[in-house]
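Chemist: coords please:
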Amino acid sequence: MNKSAKVTTTRTAAIAAVAATTAFVMMGNVVSAAPVGPIDPVQATEGFLVMTEGNATLIGTENEGTLAVGGDLVFAQYQLAVVSAGNFFAPGENNPTALVVDGQVDFVNSLPATRLQVLQSGYAKIGNLTDTFVRNFDNNNAPANTRILPANDYDAAPRIELVTNQSVPSVGPVSVIDFAEAFQTFRSNSTELATCQNTVVLQDPNGNPISSPIPPGTNAVINLSSNTTNVLNINSTDLDNISVLTFADQPTANGPLLVNVNTTDVGDTFAWTAPNFAGIGGPEARFILFNFPTATALTLAPGGATVEGTIYAPRADFTDLDQSNTEGSIITRTLEHRGGEIHDYPFSTTLACDSASPTASPTATPTTTPSGTPTADPTVTPTVTPSPTGTDLPITGSSSGSMLFAGSLAVLTGTALLLTIGLTHRRRRSAGS
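Modeler: Next comes the predicted model:
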């Protein structure tokens, strides 16, 4: 056998061993690329900027867009629809609905003597009006802007105030959104998007790849490609250690950024101090989605910067304690808004990618065994190409939202096999000489 044939045999055997070992390590599944999407992750919001499956608490300070609450609502002094009342129109109505509460307005636990103002002539829809009074005439029986009250007194407080006269029957009791179905869709989307293969490598300002673990205070630079969904898979500890995230390229509708955040390293309870987002603002935030597929509790910690992008955490109780703003949609199981403003930059594109998804179940042992005894020239050794640094390997999701990160182990095992083969060749050549 000539030298070329020997080298080919060696590489073929090595590749076969890596493939078989990878299949075995990946939890009994053969991994192959599969298309995901295109997915519009916010389609089921019906156009609402912020949407919760359960309760919402609004303490400070405002939401420039709209709000749909699947449970009960507690509030303090707060403004809603500061910029836009949205585009959700109930049948037969000319004013958009800016506020939906599928449960009750909880006046007892709301802050006394406060008002939740719904601006831009937006309407409100309340699912349960128990112990609630709706009036569109004042205490002198004159027509007035509609108020939702804890007592049959137009000046009672705490209260919800509209800046338009909405008819009393129009307010409720009425259910206009199927929240259970919507959040089933959100969770399915979140899990599926989490399987997207990583395509983005973070770099330092000098252009060097940043490897994990990322040190605290890191300035990370992100380069984006056009005409594709850019995917960054990262664990929560690494994300929290980035103090500045600089965009060398701005995301667009055709080149959005999907950030899959694996929170299993912190038990799916993540307090995030948001970094400074350099090089982008609100208009670009419409094309960034932070996906937290398994998080059950998510907090924006005090002292962070403005988040540029959508918070997509349909399994999580979300608490905003940061006085900086969020520019993007918010989709979470529950919400406590105690921080800065929510700006009206809803997610505005679709996402599509290749995923590493289970397609078959192999036997418990590798079914492909290298045949023959490689006798390659000792000067020719297999070339091992490292995976991109600075990011986690692709996340593998399941219908239950579990995240399988066995890809790292598979690559390391395969690399060890390649090096072992090369070392065996050297020893055999040395023994025969």
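Chemist: Please count neighbours and contacts with C-alpha atoms only from this point.
Modeler: Fine.
Chemist: I'd like to know which elements the helix or strand that contains Arg427 is packed against.
Modeler: Element membership for Arg427 (DSSP states H and E) is helix 407-432. The helices and strands touching helix 407-432, judged by 3 or more Cα pairs under 8 Å, 6 or more residues apart in numbering; DSSP states H and E, are helix 3-25.
Chemist: Another sequence for comparison is provided below:
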Amino acid sequence: MHLRTPGRRARRLSLAGAVTLTAAAAATAIAFNAAGTGPTAMAAAVAIDPLAPALNFNTFVEDRTTLVSTESEGPMATGGDLVIKGSYNVDIHGEATFTAPGDARPSALVVGGKIDYSQDPATSVVRVEGDGYVKVGDMTGTDVVNNDVNGAVVNTRLTAQGAGYDSTPRIELTTRQPEASVGPASPIDFDAAFAQLRANANDLYVCEAHEIEMHTPDGTAVPKGGVAPGDQIRITLEPGVTNILNVTGEDLNNMSELTFSAQPSADTPLLINVDTSGTGGELDWDVPNQAGAGGGNGAPYILWNFKDTTRLDIVSGDTVEGSILAPDADFRDVSPENVEGQVIAKNALFGDVGENGGEVHYFPFRAQLECESDEPTPSATTDGPTTEAPTTDGPTDCPSVSPSESTGTPSEEPSTDAPTSDAPTTDGPTTAVPSASESPSGGADETTGDCVPLATTGSSLGPVVFGAVALVVVGAGVVAAASMRRRGRQN
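Modeler: Purely as a prediction, here's the structure:
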């Protein structure tokens, strides 16, 4: 007979205690995860090109577009009527990339509705350059003319019905387009495109990425809505992330200058969310100078998001560096300065009688903006049970709707090496999880057959009680075993 030293006994009790705590912790984790009170998984980051539905058009308008002055360097598309009210040049650099099925050339000008020739019959000519085609959804009142008054084969013109080759207003091409390819059909689904553009604008407005602060030259922080008239505003971009600047329309008009610490780039894009609620969703924009960006040097990576703006007029100031996303706005550009990017709007007027509308330069948005999605990523992998719903013989086919299905917003499935099965990934006990019929944590009601949703945090104490019971039961078992061993030694 050999004696057990107090140290060895202490180690045995410590080991027993460790087993007890481990089992209790596992049981408690199962119960808490079943209740939805386990560790909250981080949301997945989703990168999107918010202007992808605009198909690389320099201007992309849902309804009516009116052309007065002066030019768009890239292609134009409008879902409604096109009103010819002055001399305007389209796609002067031949940048069109969208080609309608069956066409030999890309579409430089797409009109979903019809062409309105009634506004200024004396001088109005819309010239489509770059050898691109014109597409018209409603040919009512339009003739496609491919021969001049002498019958010679010439480049295509679109004129008012019966008016003739040299009449004005007109649309004239720098190439010859087959008459049958002009219309009557729009190759673009503008309704679907703008539904997605609006969804993107809404998502970007609440984007959870890297929000940056405004500062004056002396380093004083300026909050959203706090820009004073004449303020010179500085912003510092963090490399390698989507930078977000939240401002009001009044902020934009008050600042005399917006200076970037570094040029925005493909991996360091800038999203500017503009809140115009303080002026009833309307803004007469006096554009500040944007120092540190321009043309191909930063503009393709800047997006101005006017989510809820219903009227946006560019009336004065400097060139807009970047693309404008204003899917609900009546857009009007009567400033002689330019827009260095795409224009997305509900209706658009480029120039006006006596007003130079400047130019829209072809610097389409070229960045992926990264935001947090509503789709959670899987929690960290462990050797214990996963946080998925328990597998039982009870009903498990209650329907569910993912966040991306309920909101219609784009999301990506998170990629991970973590286990994705519902079954626990351990050899430990798995019978401690109550079935759907035994617990209020989820499943189908046995009496009515109705689906009972999973409990959310704080919605049920059942799993918490279960965890406490598990602690007591396992602990009591260890105590009983230790007591039996002591009695055996005493005998």
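Chemist: hang on, the earlier thing: run the angle between the helix holding Arg427 of the first structure and helix 3-25 for me.
Modeler: On the basis of axes from the mean of the first three to the mean of the last three Cα atoms, to 10 degrees, helix 407-432 of the first structure is oriented at 140 degrees to helix 3-25.
Chemist: Only the buried residues of helix 407-432 of the first structure, if you could.
Modeler: Going by neighbour count (16 or more other Cα atoms under 10 Å), the buried part of helix 407-432 of the first structure is 407-408, 410-411, 413-415, 417-419, 421-422, 425-426.
Chemist: of all those residues, which comes closest to Val231 of the first structure?
Modeler: Among these, Gly407 lies closest to Val231 of the first structure (Cα to Cα), at 16.5 Å.
Chemist: separation between that closest one and Asn233 of the first structure?
Modeler: 13 Å (Cα to Cα, to the nearest Å).
Chemist: can you pull the contacts of the nearest residue to Gly303 of the first structure once chain neighbours are set aside?
Modeler: Of all residues beyond its chain neighbours, the one nearest Gly303 of the first structure is Asp322 (6.1 Å), with distances taken as Cα to Cα, 6 or more residues apart in numbering. Going by Cα atoms under 8 Å, 6 or more residues apart in numbering, Asp322 of the first structure touches Leu300, Ala301, Pro302, Gly303, Gly304, Ala305, Arg338, Gly339, Gly340.
Chemist: where along the stretch 151-300 of the first structure do the strands fall?
Modeler: Secondary structure of the stretch 151-300 of the first structure, counting by DSSP state E, counting those that start in this stretch: strands at 159-162, 218-222, 230-235, 242-247, 257-262, 269-272, 276-278, 288-291, 297-300.
Chemist: How about the stretch 301-433 of the first structure?
Modeler: Remark: strands assigned in the stretch 301-433 of the first structure by DSSP E, counting those that start in this stretch are 307-308, 310-320, 326-327, 330-338, 342-343, 351-360.
Chemist: still on that earlier bit, can you find the partner of the residue nearest to Gly303 of the first structure in the second structure?
Modeler: Using TM-score structural alignment, the partner of Asp322 of the first structure in the second structure is Ser335.
Chemist: and if you look at Thr237 of the first structure?
Modeler: By TM-score structural alignment, Thr237 of the first structure lines up with Glu250.
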